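Undergrad: Have a look; sequence and predicted model below, questions after that.
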Amino acid sequence: MKFGTFRHAGRTLVGVVDSAAERIHPVDAIDMVDLIRRFDEISPGIHLNGSGMNLSEVELLAPIPHPRRNIFCVGKNYRDHAREFASSGYEAGAVKGAEIDDYPAVFTKPATCVVGPGATVDTHPKVTSAVDYEVELTIVIGKGGRDIARADAFDHIWGYTIINDVTARDRQKNHRQWFLGKSLDTFCPMGPWITTADEVDAENLQVRTWVNGELRQDANTRDLIFDIPGLIETISAGTTLEPGDLIATGTPAGVGLGFSPPKFLKPGDNVTMSITGLGTLSNPFA
């Protein structure tokens, strides 16, 4: 099933999405995190019975517009991207021959930078001149826990969505860490909805990005360096994951810094991302 958060007639609601019919049907939940927490209770009453609203009649928001906590993110998790990043000149302290890390590089993005599909992303020209895009398969935690074993990891996943991990590369380099370059307002488009885990083969998904119609990123989650069970095991080690937590799993090669010269985003650009079975996330930049 697919679930989205939307605004209609001044109200913010959660609904089940019938993407084939292009309709969304409200469900009885306070918000997406409430739905995730009470899914076993709520799901028997969810039916696509011809009611609901056309998607064109509502404003889709990020599936979790206000995450309870920062979003966990993984850097350099596709080999080709790790190499293009290291050779770009934008990775502070890059060492030739050591592009692939022994352990996942984990950072966070604040919940305040989340926006939904179609929302305008601010390029912040007074702050940065090197805005880049990163398509990322994003895990939505359903069952919380700490010290989760990799063998149990998939049992803790409720679903998956798409995140564009927008990045100010100059800030990322200059400050020698990733948080400031990743955390500007609007730098986390998310959506268009969450697809539940039972409908997703997360280890075999095509991940793509187009900028102004030009295909830039095209890879498969089979290519992840650190796989999904390993990421959940690592991030939950000593740290409790909670329902509604988000883990962005990294981006493949083809980001703007990988070109010569770099192809950074500018006002007027449009970035569209798709992942098999998860829909399409598109945002204008200004």
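TA: Looks like it came in fine. Please read these numbers as outputs of a predicted model, since none were measured by experiment.

Undergrad: contacts, neighbours, all on C-alpha from now
TA: OK.

Undergrad: how many other residues sit next to the residue nearest to Asp269 when sequence neighbours are not counted?
TA: On the basis of Cα to Cα, 6 or more residues apart in numbering, the spatially nearest residue to Asp269 that is not a chain neighbour turns out to be Phe285, at 5.4 Å. One way to gauge burial is a neighbour count; for Phe285, by other Cα atoms under 10 Å, it gives 18.

Undergrad: A further structure is provided below for comparison with the first:
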Amino acid sequence: MKLVTFRSSIEAPARLGALEDDLVIDIGFLGEATGEVFPETMLELIDLGPAALSRIGQVLDVTRNKWPLGAALPVEDISLCAPIPRPRKNIFGIGLNYLEHVEETKKPLDGPKDLPEKPVIFSKPPTAVIGPGQAIEHNAAITQQLDWEVELAVIIGRTARKVSEADAMRHVFGYSVMIDVSARDNRRAGQWIYSKGMDTYAPFGPCIVTPDEIADPQNLNLWLTVNGVEKQNSNTKHMLFKIPTLISDISQGITLEPGDIIATGTPEGVGAGRTPQEWLWPGDVVEAHVEGIGTIRHPVVKIG
């Protein structure tokens, strides 16, 4: 299932939907029309657990192509939001998680000489999140080195505390796309949260895809372009620390809760690693894609 958060108009509240080809099915409306009580937000659905997701899937199957009047909305008539517009907690970011990316950061970013022995973890606050099509802000008073990183995002579906790698994937609700926007000239004494956590620095979407639709999350192509020019192109199989390791490692000391998000790291091709270095500027357009999930597209705009 491909799940989205959407608005039917600028003034309308955000609602939960299911993406069906070129239609978005309003889950709450579908429930009302079929005598069911369905959640109206993504976090409510995640909190309810697998049984609620399964029941929604059953009703979608029964009503497919004969949707109740008003339940099915053309994609072009709605606006997609970030799948979780306001996460409850900081996003867990994973740094230096692709071999080639480690190599390209050694000189320009004073990266480690050796491969990390354990996952490198940082965070982005909820206020960094923006949805598909929303603008990435460029404040020249703060940064002259705005960079891009395409990443597979993992959304947690059930509480994970000190879980084993063997059990880790049972805690996954689904997968999405995230761009880890970074102000490279704002790293402070090795700390990354200001560099990576500013407003609009976590573009997220276009949907959350449930695990039954992703045969192998460790074999997904992902790419990123700037103004239509390819900058990153790789596959999640090249992660140094795979998804079960990331979930298990974080959960040893920090409880992962339903709705938590892990951005699993980026492959080579970031602006800082290029010769000469390249940065994002107002007027640029960034597109990021993960196979089986979709594409997000964001303009860069001047503020300040």
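TA: Everything's here; your move. All values reported here derive from a predicted model rather than from experimental measurement.

Undergrad: before we move on, back to that, give the aligned equivalent of the residue nearest to Asp269 of the first structure in the second structure.
TA: Structural alignment (TM-score structural alignment) places Phe285 of the first structure against Val300 in the second structure.

Undergrad: Can you give me the separation between that match and Glu137 of the second structure?
TA: Plainly put, Val300 of the second structure is 6 Å away from Glu137 of the second structure if you go by Cα to Cα, to the nearest Å.

Undergrad: cool, and Thr255 of the second structure?
TA: When Thr255 of the second structure is compared with Glu137 of the second structure (using Cα to Cα), they lie 32 Å apart.

Undergrad: Please apply the same query to Ile261 of the second structure.
TA: 22 Å.

Undergrad: Show me which of the two is the more surrounded one.
TA: Legend: neighbour count by other Cα under 10 Å for Ile261 of the second structure and Glu137, higher for Ile261 (26 against 20).

Undergrad: contacting residues for that one?
TA: Neighbouring residues of Ile261 of the second structure by Cα atoms under 8 Å, 6 or more residues apart in numbering: 87, 90-92, 153-156.

Undergrad: For it, which non-adjacent residue is closest in space?
TA: Taking Cα to Cα, 6+ apart, and ignoring the residues beside it in sequence, Ile261 of the second structure has Ile155 as its nearest neighbour in space, at 4.7 Å.

Undergrad: Residue in the first structure paired with Met169 of the second structure?
TA: Matched across to the first structure, Met169 of the second structure falls on Phe154, judged by TM-score structural alignment.

Undergrad: doesn't Pro229 make contact with its match?
TA: Yes. Applying Cα atoms under 8 Å as the test, Phe154 of the first structure and Pro229 come out as touching, 6.8 Å apart.

Undergrad: Alignment lookup: Pro203 of the second structure to the first structure.
TA: Checking with TM-score structural alignment, Pro203 of the second structure has Pro189 as its match.

Undergrad: Surely that match touches Asn283?
TA: Yes. Under the criterion of Cα under 8 Å, Pro189 of the first structure makes contact with Asn283 at 7.5 Å.

Undergrad: What segments of the stretch 201-304 of the second structure are strands?
TA: According to DSSP state E, counting those that start in this stretch, the stretch 201-304 of the second structure carries its strands in the segments 202-209, 221-226, 229-235, 261-263, 285-290, 294-303.

Undergrad: contacting residues around the residue positioned nearest the centre of the first structure?
TA: Compute the mean C-alpha point of the first structure, and by Cα atoms, centre = their mean the closest residue is Ile163, 2.0 Å away. Ile163 of the first structure makes contact with 134-138, 188-191, 248 under the criterion Cα under 8 Å, 6+ apart.

Undergrad: How about Val115 of the first structure?
TA: Val115 of the first structure sits next to 61-62, 65, 186-190 when contact means Cα under 8 Å, 6+ apart.

Undergrad: and what of Ala51 of the second structure?
TA: With Cα under 8 Å, 6+ apart as the criterion, no residue contacts Ala51 of the second structure.

Undergrad: Mind checking what secondary structure it has?
TA: helix (DSSP: H, G, I helix; E, B strand; the rest coil).

Undergrad: Translate it into the numbering of the first structure.
TA: Structural alignment places Ala51 of the second structure opposite Asp40 in the first structure (criterion: TM-score structural alignment).

Undergrad: do the same with Val290 of the second structure
TA: Residue-level alignment of Val290 of the second structure against the first structure, with TM-score structural alignment as criterion, gives Ile275.

Undergrad: What's the local residue count around that match?
TA: By other Cα under 10 Å, 24 other residues sit near Ile275 of the first structure.

Undergrad: do the one 4 residues further on as well
TA: The number of residues packed around Gly279 of the first structure, counting by other Cα under 10 Å, is 17.

Undergrad: so which helix or strand takes in Arg86 of the second structure?
TA: Secondary structure from DSSP states H and E places Arg86 of the second structure outside every helix and strand.

Undergrad: what's the answer for Tyr160 of the first structure, then?
TA: According to DSSP H and E, Tyr160 of the first structure maps onto strand 157-164.

Undergrad: Val154 of the second structure too?
TA: Per DSSP H and E, Val154 of the second structure falls inside strand 150-156.

Undergrad: want to try JSON lines for the strands of the stretch 201-304 of the second structure, with distance to Pro108 of the second structure as columns?
TA: Formatted as JSON lines, the entries for those read as follows, by distance: least, Cα to Cα, whole Å:
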{"stretch": "strand 202-209", "distance to Pro108 of the second structure": "23"}
{"stretch": "strand 221-226", "distance to Pro108 of the second structure": "20"}
{"stretch": "strand 229-235", "distance to Pro108 of the second structure": "17"}
{"stretch": "strand 261-263", "distance to Pro108 of the second structure": "23"}
{"stretch": "strand 285-290", "distance to Pro108 of the second structure": "22"}
{"stretch": "strand 294-303", "distance to Pro108 of the second structure": "23"}
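
Undergrad: what's the closest of the ones you listed to Glu165 of the second structure?
TA: The closest approach between Glu165 of the second structure and any of the strands of the stretch 201-304 of the second structure, judged by Cα to Cα, belongs to strand 261-263 at 15.3 Å.

Undergrad: equivalent range in the first structure for that closest one?
TA: Taking TM-score structural alignment, strand 261-263 of the second structure hits residues 246-248 over in the first structure.

Undergrad: Please name the nearest non-neighbouring residue to Ile121 of the second structure.
TA: For Ile121 of the second structure, the closest residue by Cα to Cα, 6+ apart turns out to be Ile94, at 4.8 Å.
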